[in-house]
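Engineer: whatever this is, show me its structure:
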Amino acid sequence: MSRLGYCTNVHPAEDLPGILQQLDTYAVPVREKLGVDRLGLGLWLAADVAAGLAADPFARKKFRAELDARGLGVITMNAFPYGGFHADVVKLSVYEPRWTDRRRLQYTLDCFVVLDEILSDDVAYGSISTLPLGWREPWTETDDTASLDALAELTRALRGCSKVMKLAVEPEPGCILDTVADTIAWLAPRVDPEYIGLCLDTCHLAVSFADPGETVKSIAESGLEVVKVQASSALHVAEPKAALAELREFAEPRYLHQVRELSADGTVAKADDLPEALETLPGEGPWRVHFHVPLHAQPDKPLASTNDVITEVLRAVPADRTVEVETYTWNVLPERHQQDLVDGIAAELAWAGKEIS
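Structural biologist: Have a look, this model is predicted:
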């Protein structure tokens, strides 16, 4: 299926030989396990790799040939993590550099140059997801202006690509553009919707407790579009006080795991990371935790996942949207939730394929 793939940010390699080796180790066996001639990829390239490929047309053509030879097709790219995504501690560093920093613009431009060469021929348009400007603080009006200027420069560059290319801004809890509503309010009056829209990460959407169908409708009514969907599932905890031991298993040191609690009056309490939530949130209402859990396997009770949000989003978005499975947390899952990576990715793609068929 040409619009479905998995995001390679689950793999840590940050040089071309390492990337190809990991594709041989994981992506090719996943393709073979699924019994398909071509497997879709949401490609992640660290900034240095993207810059090297962007500067070398021959290297881009060779990379495309290497992908073709393996039966792998790039359907989208993820340019959210700049680099070091598998460092021992990532946390807030994943939001750097922000869109106020020239390096973020250059990285994204480099990724579009690469995608213009390697995008699968059967994909209607190229898409690259990016961070929602940056972490929420510090942030000033000057930062707002600098980010808008950078996006305007990017838009001018996209108009010159040989293929249709679009940037997908990805709302995330705790960032400047925390929710889809925040993202609409910031983008809609400022950007060209032909080239800039939203990446709808279903884990992030679930954590916000927003209604999936109404959210998709609000995007369309704003004049923006869902450029791509990242199919990812959050942890759902109906009774946090009864699940403290299980939740502590997910409080790992590498990634930030934002938590939201839905109160009886409809308000949402917030914590920036799971250890903080365990200490500060009241635990009287259900929690949603930004921890991408495998799509095909419900966590052990009393925990659950938010797969229902994925299903609702996929029903609501246009039928031709790119869908990228993005469970990058396999290596930090509690041991009893882990699975062979090839088996796990294949099972997730099979699950997602049924949802969009």
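
Engineer: use CA for all of it now, contacts and neighbours both
Structural biologist: Noted.

Engineer: which one is Ala350 nearest to, not counting chain neighbours?
Structural biologist: Computed as Cα to Cα, 6 or more residues apart in numbering, the closest residue to Ala350 that is not its neighbour in sequence is Leu34, at 7.6 Å.

Engineer: and that neighbour, how many neighbours does it have?
Structural biologist: The number of residues packed near Leu34 is 17, by other Cα atoms under 10 Å.

Engineer: that one reaches Ala346, doesn't it?
Structural biologist: Yes. Here Leu34 reaches Ala346: they are 6.4 Å apart, a contact under Cα atoms under 8 Å.

Engineer: once you drop chain neighbours, what's closest to Trp287?
Structural biologist: Glu261 (4.5 Å).

Engineer: name the element that neighbour belongs to?
Structural biologist: strand 259-262 (DSSP states H and E).

Engineer: contacting residues around the residue nearest to Trp287?
Structural biologist: Val268, Ala269, Lys270, Leu281, Gly283, Gly285, Pro286, Trp287, Arg288 (Cα atoms under 8 Å, 6 or more residues apart in numbering).

Engineer: contacting residues around the fourth one?
Structural biologist: Applying Cα under 8 Å, 6+ apart to Leu281 gives the contacts Glu261, Ala269, Lys270, Ala271.

Engineer: Asp121 belongs to a strand?
Structural biologist: No. Secondary structure of Asp121 (DSSP: H, G, I helix; E, B strand; the rest coil): coil, not part of a strand.

Engineer: can you count the residues close to the spatially closest residue to Pro299 that is not a sequence neighbour?
Structural biologist: Nearest residue to Pro299 in three dimensions, chain neighbours excluded: Ser305, at 6.7 Å (Cα to Cα, 6+ apart). Using other Cα under 10 Å, Ser305 has 26 other residues around it.

Engineer: let's see this one next to it:
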Amino acid sequence: MRFRHPDGTLVHLAYCTNVHPAEDLDGVITQLQVYAAAVRERLGVPRLGVGLWLGRGVVTRLVANPDDVRRLRRALDDLRLEVVTFNGFPYEGFHAETVKKRVYHPDWTTDDRLRHTLDLARLLAELLPEDVQTGSVSTLPLAWRTPWSAERASQAAARLERLEQGLAQLAVRTGKTIRIGFEPEPGCVVENTAQAVRLLPGRTEHLGICLDTCHLAVAFETADAVAELSAAGLPVVKVQASCALQADQPARADQRRALAAFTEPRFLHQTREEGVEAGADDLSLALGGELPGIRPWRVHFHVPVHAEPAPPLRATQQVLIGALDALLGGSQALTSHVEVETYTWEVLPAAPTGAHELVGGIASELTWMRDLLIDLGLKEDT
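Structural biologist: Model (predicted):
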């Protein structure tokens, strides 16, 4: 879905396909047919943006086989789907039985992460619509926080320098600019805006921030982060529109029971308490006593952006709305890629039962987002 900002900027809205489990080319194309095309039809739009997640296996195949890239491009065109952004954070196995901290490997101290990200950039340059010159790839914020050392920081810095060089060469060769957005996340080396400003390279042509509004909320940050990033020369190359889970009185028995329903074995659900410096690396650990429970908790559990969870819990919609207002509600658009990233549908306490319900849920999220962007002064661009 495309929108036009009052300043003329074309803003793309997509949903992230990391909600789907396929990690081979046939599976990726099938999921586009079964889910993404159905979402587009449900919305009644002429084209739908998808933020592709491609596991390492399918990336390797596509890089080695230009015919397969053309096959994927034809499938997207036939289904009236378009791609301007990739989710390059998960490397592989994102829908394994247990993911947890595996999602942070390989990290930016390794050549594997550099190679994967440059491969994604090359593929995206080939898949961009003909009338679009700029794409984005989101990636992890360097590494999980432990182990970390001056030596590992130096290793990561060297790879980011090579990343910038590779992206510059790609732009010269293809005429397409692909920008990488490092995504601050609780528990990582870069988990908030202050750390992003201190640890990530600013004022480069191809590197910036992927601002995930669930992560922003879990860190108890506000839309002021947008101004801080801008002042440091860290552009928001992409927004992942998402909501965290919130418990206002986590010591209450009813709220603890409600939170316990969101504990599950696949993904990591970092939990933070307002005003408490140390956090818990998973919701089960917070409920087990690692947080005092005196003040509100926010949980890294991406709940659907369009609907509040059942009481007594709630979602952090206001953080999402505030961030998008700061980025797109003013006289100048400060980002052009917005991706709804609710990858947790399958592990929600009331998970969709079948493709039809999941399609309906994703379509409802995108409808809510479309209304929000219009309220901020953007117009649909058909």
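
Engineer: give me the TM-score for this pair.
Structural biologist: Once superposed, the chains reach a TM-score of 0.95 (TM-score structural alignment, normalised by the length of structure 1), with 351 aligned residues with a Cα RMSD of 1.4 Å.

Engineer: so which of the contacts of Leu281 of structure 1 comes closest to Val207 of structure 1?
Structural biologist: If you rank the contacts of Leu281 of structure 1 by distance to Val207 of structure 1 using Cα to Cα, Glu261 comes first, at 8.7 Å.

Engineer: ok, back up a step: can I have the buried ones of the contacts of Glu261 of structure 1 as a PyMOL selection?
Structural biologist: Selection of the buried residues among those in PyMOL, burial being defined by 16 or more other Cα atoms under 10 Å:
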select buried, resi 268+269+270+281+283+285+286+287+288
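
Engineer: any chance of the contacts of Glu261 of structure 1 in TSV with distance to Pro57 of structure 1 and secondary structure as columns?
Structural biologist: Shown next, in TSV, are those (distance: Cα to Cα, whole Å; DSSP: H, G, I helix; E, B strand; the rest coil):
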residue	distance to Pro57 of structure 1	secondary structure
Val268	49	strand
Ala269	49	strand
Lys270	46	strand
Leu281	52	coil
Gly283	54	coil
Gly285	54	coil
Pro286	51	coil
Trp287	48	strand
Arg288	44	strand
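
Engineer: would you list the contacts of Glu261 of structure 1 in CSV and tack on distance to Ser233 of structure 1?
Structural biologist: Shown next, in CSV, are the contacts of Glu261 of structure 1 (distance: Cα to Cα, whole Å):
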residue, distance to Ser233 of structure 1
Val268, 19
Ala269, 20
Lys270, 19
Leu281, 22
Gly283, 21
Gly285, 19
Pro286, 16
Trp287, 13
Arg288, 10
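
Engineer: which among the contacts of Glu261 of structure 1 gets closest to Lys91 of structure 1?
Structural biologist: Lys270 (16.7 Å).

Engineer: the aligned residue in structure 2 for the closest one: what's its closest spatial neighbour, skipping adjacent residues?
Structural biologist: Matched to structure 2 by TM-score structural alignment, Lys270 of structure 1 sits across from Gly279. Excluding the flanking residues, the one nearest Gly279 of structure 2 by Cα to Cα, 6+ apart is Arg272, at 4.9 Å.

Engineer: map that neighbour onto structure 1.
Structural biologist: In structure 1, Arg272 of structure 2 lines up with Arg260, judged by TM-score structural alignment.

Engineer: do the same with Val305 of structure 2
Structural biologist: Alignment note (TM-score structural alignment): Val305 of structure 2 maps to Leu295 of structure 1.

Engineer: residue range in structure 2 corresponding to stretch 24-36 of structure 1, please.
Structural biologist: Mapping stretch 24-36 of structure 1 onto structure 2 (TM-score structural alignment) gives residues 33-45.

Engineer: sorry, slip of the keys, the one I care about is stretch 130-148 of structure 1.
Structural biologist: Using TM-score structural alignment, stretch 130-148 of structure 1 corresponds to residues 139-157 of structure 2.

Engineer: hang on, the earlier thing: the residue nearest to Pro299 of structure 1 maps to what in structure 2?
Structural biologist: Per TM-score structural alignment, Ser305 of structure 1 is aligned with Ala315.

Engineer: one step back: ok, of the contacts of Glu261 of structure 1, which one's closest to Pro212 of structure 1?
Structural biologist: Arg288 (14.5 Å).

Engineer: the closest one and His204 touch, don't they?
Structural biologist: No. With contacts counted by Cα under 8 Å, Arg288 of structure 1 stays clear of His204, the gap being 9.3 Å.
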